[in-house]
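K.L.:
prediction below, plus the sequence it came from.
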Amino acid sequence: MDATLLIDRRTHDLGGGFIVGRVLPFRKRRMVGPFIFFDHMGPLELAAGAPRELDVRPHPHIGLSTVTYLYSGAITHRDSLGSLQEIRPGAVNWMTAGSGITHSERLEYARAHGATMHGIQSWVALPREAEETAPSFHHYAGADQLPEFTEDGVHSRLIAGAIDGQTAQVQTHSPLFYLHWRMAAGARRSLNTQYAERAVYVAQGSIEVGHHPLAEGQMLILPAGQPAQITALQPATVMLLGGEPIGERFIYWNFVSSSKDRLEQAKEDWQQQRMKLPVGDDQEFIALP
């Protein structure tokens, strides 16, 4: 199997010293299906009393859905709709910005108890007809909502979308799939060709895709139309994602849109403080860069 592209995560500071590994967007590959942003958070050991500077203060989004998925630790989410949710490992937290939303992500649990923060945050760009949809936030935690199975050394959880005859209950706006695999050393499983664009990312451990070794922090963009045989060279945490392409998107900071004019409007709205801040967290915000 010939890989179209191998992407290494790049170090990025979210502010206050919270370092993440940014994978998407990449200069040679901005999107995989509708996935337009992919950050690997941690693992970061935080002792009780961790500084507030590590928090992600209130900030805005348009034109996308954010997906926060943790392996360990906890994040307190607040948004301008009034949502208050402690995000825990294995749950799916799907926030659709649509026409506009603001939110904050605080490390309140780690400050109180200490924690190892480790997870993935991704953005899913909305199709044109849904870019201005009403904002919403949904929390999914049950196994009945997120199909799981364990077979031949692979534990799989479907985070969103549909694949292999299974469908997650997470509300999405375009055809996609997003999977979390925990693989024992030597375990092997195939990813089918259901979607036009697919990628594999190693969050921990190492795998082989065909004859291509893949280490922690690397994403492999898979060629269309070819099944991918994935083998764990050691115990591994693997994320698989993709879907159908939705067309070109422009990004400025936390804004995503098919229209550059819409990005300019969002920038002005934030600068002029026209966007409501999160309920219960409206005393500070991140300024437009």
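P.N.:
Right, received. Where do you want to start?
K.L.:
from now on I want contacts and neighbour counts done on CA atoms only, so please keep to that.
P.N.:
Noted.
K.L.:
now do the SS call for residue 178.
P.N.:
strand (DSSP: H, G, I helix; E, B strand; the rest coil).
K.L.:
my guess is it meets residue 158, correct?
P.N.:
Yes: the criterion here is Cα atoms under 8 Å, and residue 178 meets it with residue 158 at 6.2 Å.
K.L.:
would you check how far apart residue 224 and residue 214 are?
P.N.:
Look at residue 224 and residue 214: by Cα to Cα, to the nearest Å, they are 19 Å apart.
K.L.:
residue 178 and residue 158: who's more crowded?
P.N.:
residue 158 (25 against 20; other Cα atoms under 10 Å).
K.L.:
isn't that one right up against residue 147?
P.N.:
Yes: look at residue 158 against residue 147 with Cα under 8 Å: they come within range, at 5.5 Å.
K.L.:
in the protein, which spans are helices?
P.N.:
With helices called from DSSP state H, the chain shows them at 108-113, 260-271.
K.L.:
what about the strands in the stretch 151-289 of the chain?
P.N.:
Along the stretch 151-289 of the chain, counting by DSSP state E, counting those that start in this stretch, strands occupy 154-163, 166-167, 176-183, 188-191, 197-204, 206-209, 212-215, 218-222, 228-232, 236-243, 250-252, 255-257.
K.L.:
comparison target, given below:
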Amino acid sequence: MSDSAHILIAGTLHDLGDGFMVRRMLPSARQRTVGPFVFFDHIGPVDLAPGRGVDVRPHPHIGLSTMTYLFDGVFMHRDSLGVVQAIRPGAVNWMTAGRGVVHSERTPEPERSAGHRMHGVQFWVGLPQKDAEIEPSFTHHAFVELPQWSGPGAGVQCRLVAGEAFGHISPVPVHSPLFCVDVNLDAGAEWLVPPEHAERAMQMVGGEIEVEEAVLSMHQMLVLERDVPVRIRARGPARLILFGGEPLDGRRHLGWNFVAATRERIEQAGADWKAGRFPQVPGETEFIPLPE
């Protein structure tokens, strides 16, 4: 793919604790953002032994919407709004932090005791500046609520996770023009991905596809050239997340779990967390300290 204007990202491994590894795709040295997406992690796949689970302790966010989308496994979400909601494969938990929210994600029972497989993606979407300090909110959307369709072409199945794409609209309440589509391809299936959105990328989460005679494999992300249709072909059964949208209205700074238009706002959020000025998650006593 050396002669292409597409950008290939391999990601970097990060340990979220207890050996639970994720692959951080965005931001990267080659591409900071895709549309309004400022952060993208690929979780697993990993098999958790009986008695082992994921415990992401309460931590704060500002200036973004966050979502975990699972292919396997379950997380129990708890937040400072009082929401307690399990997220399972194909469903959407969409949390908008605005001026500030705190949440945790943990493996519930019976999966923790029995052991189970975890696989999914997690991303942050930066809020437009006019919405950066709105009241925090949370919505849950079941698997059956999301638009699903076949094609174009044989062997292509799509589910619209968020935003608008290809004539479909997701019920997830977003704040800027974006899209996120879960795409399943049968072996040999082909699709000419149209340049419908300003910025687009695809994250491989299963199998391999051919893109302009190159091969895109599991855990790789390809940021697509603007304004150019891109033909893909599945070498076997394959799955990918296609996402992107309009760029944000100005540069965003990332600091720990915070997104803001200025570094001063991130510093203020850090000071507020350290001083205990964020709201608490009911029933939770642990928390992640501000990194020094």
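P.N.:
Looks like it arrived, so ask away. This one's a predicted model, so the numbers in the text were calculated from it and none came from an experiment.
K.L.:
could you get me the TM-score between them?
P.N.:
For this chain pair, the superposition-based TM-score is 0.96 by TM-score structural alignment, normalised by the length of the first structure; 285 aligned residues with a Cα RMSD of 1.2 Å.
K.L.:
tell me the residue in the second structure aligned with residue 35 of the first structure.
P.N.:
Alignment note (TM-score structural alignment): residue 35 of the first structure maps to residue 37 of the second structure.
K.L.:
contacts only, for its match.
P.N.:
Neighbouring residues of residue 37 of the second structure by Cα atoms under 8 Å, 6 or more residues apart in numbering: 123-126, 244.
K.L.:
who wins for most neighbours among those residues?
P.N.:
residue 126 (34 neighbours).
K.L.:
measure that one to residue 234 of the second structure for me?
P.N.:
On the measure of Cα to Cα, residue 126 of the second structure and residue 234 of the second structure end up 32 Å apart.
K.L.:
cool, and residue 128 of the second structure?
P.N.:
For residue 128 of the second structure relative to residue 234 of the second structure (Cα to Cα), the value is 36 Å.
K.L.:
more crowded one of the two?
P.N.:
Between residue 128 of the second structure and residue 234, residue 234 has the larger neighbour count (other Cα under 10 Å), namely 24 against 20.
K.L.:
surely that one and residue 212 touch.
P.N.:
No: the pair residue 234 of the second structure / residue 212 is not scored as a contact, 11.9 Å apart, by Cα under 8 Å.
K.L.:
which part of the first structure matches stretch 237-245 of the second structure?
P.N.:
Under TM-score structural alignment, the match for stretch 237-245 of the second structure is residues 235-243.
K.L.:
err, stretch 209-217 of the second structure, not the other one
P.N.:
Under TM-score structural alignment, the alignment places stretch 209-217 of the second structure onto residues 207-215 of the first structure.
K.L.:
span of that stretch from start to end?
P.N.:
Stretch 207-215 of the first structure stretches 7 Å from its first residue to its last (Cα to Cα).
K.L.:
mind checking how far that stretch is from the chain centre?
P.N.:
Centroid displacement of stretch 207-215 of the first structure relative to its chain, using Cα atoms, centre = their mean, to the nearest Å, is 22 Å.
K.L.:
so which bits of it are buried?
P.N.:
Across stretch 207-215 of the first structure, burial judged by 16 or more other Cα atoms under 10 Å covers 207-209, 214-215.
K.L.:
farthest-apart pair in those residues, please.
P.N.:
209 and 215 (10.8 Å; Cα to Cα).
K.L.:
from residue 74 of the second structure, how far out is the closest residue to residue 145 of the second structure other than its chain neighbours?
P.N.:
Of all residues not flanking residue 145 of the second structure in the chain, residue 171 sits nearest, at 7.4 Å (Cα to Cα, 6 or more residues apart in numbering). According to Cα to Cα, residue 171 of the second structure stands 22 Å off from residue 74 of the second structure.
K.L.:
for these two, indicate the residue with more neighbours.
P.N.:
More neighbours surround residue 74 than the other of residue 171 of the second structure and residue 74, with 25 against 17 (other Cα under 10 Å).
K.L.:
geometric centre of the second structure: which residue is closest?
P.N.:
Residue closest to the average C-alpha location in the second structure (Cα atoms, centre = their mean): residue 123, at 2.3 Å.
K.L.:
contacts only, for that residue.
P.N.:
Residues near residue 123 of the second structure by Cα under 8 Å, 6+ apart: 37-41, 66-68.
K.L.:
out of these, which comes closest to residue 114 of the second structure?
P.N.:
For those, the closest approach to residue 114 of the second structure (Cα to Cα) belongs to residue 68, at 22.0 Å.
K.L.:
which residues does the closest one contact?
P.N.:
87, 92-94, 120-123.
K.L.:
look up how far residue 118 of the second structure lies from it.
P.N.:
Counting by Cα to Cα, the separation of residue 68 of the second structure from residue 118 of the second structure is 12 Å.
K.L.:
please apply the same query to residue 155 of the second structure.
P.N.:
26 Å.
K.L.:
okay but residue 159 of the second structure is in contact with residue 149, surely?
P.N.:
Yes: the pair residue 159 of the second structure / residue 149 is scored as a contact, 6.7 Å apart, by Cα under 8 Å.
K.L.:
of those two, which one has the most company?
P.N.:
Neighbour totals were compared for residue 159 of the second structure and residue 149, and residue 159 leads with 20 against 12 (other Cα under 10 Å).
K.L.:
what does the more buried one align to in the first structure?
P.N.:
Using TM-score structural alignment, residue 159 of the second structure lines up with residue 157 in the first structure.
K.L.:
the residue nearest to residue 145 of the second structure maps to what in the first structure?
P.N.:
Per TM-score structural alignment, residue 171 of the second structure is aligned with residue 169.
K.L.:
kind regards, and thank you for your time.
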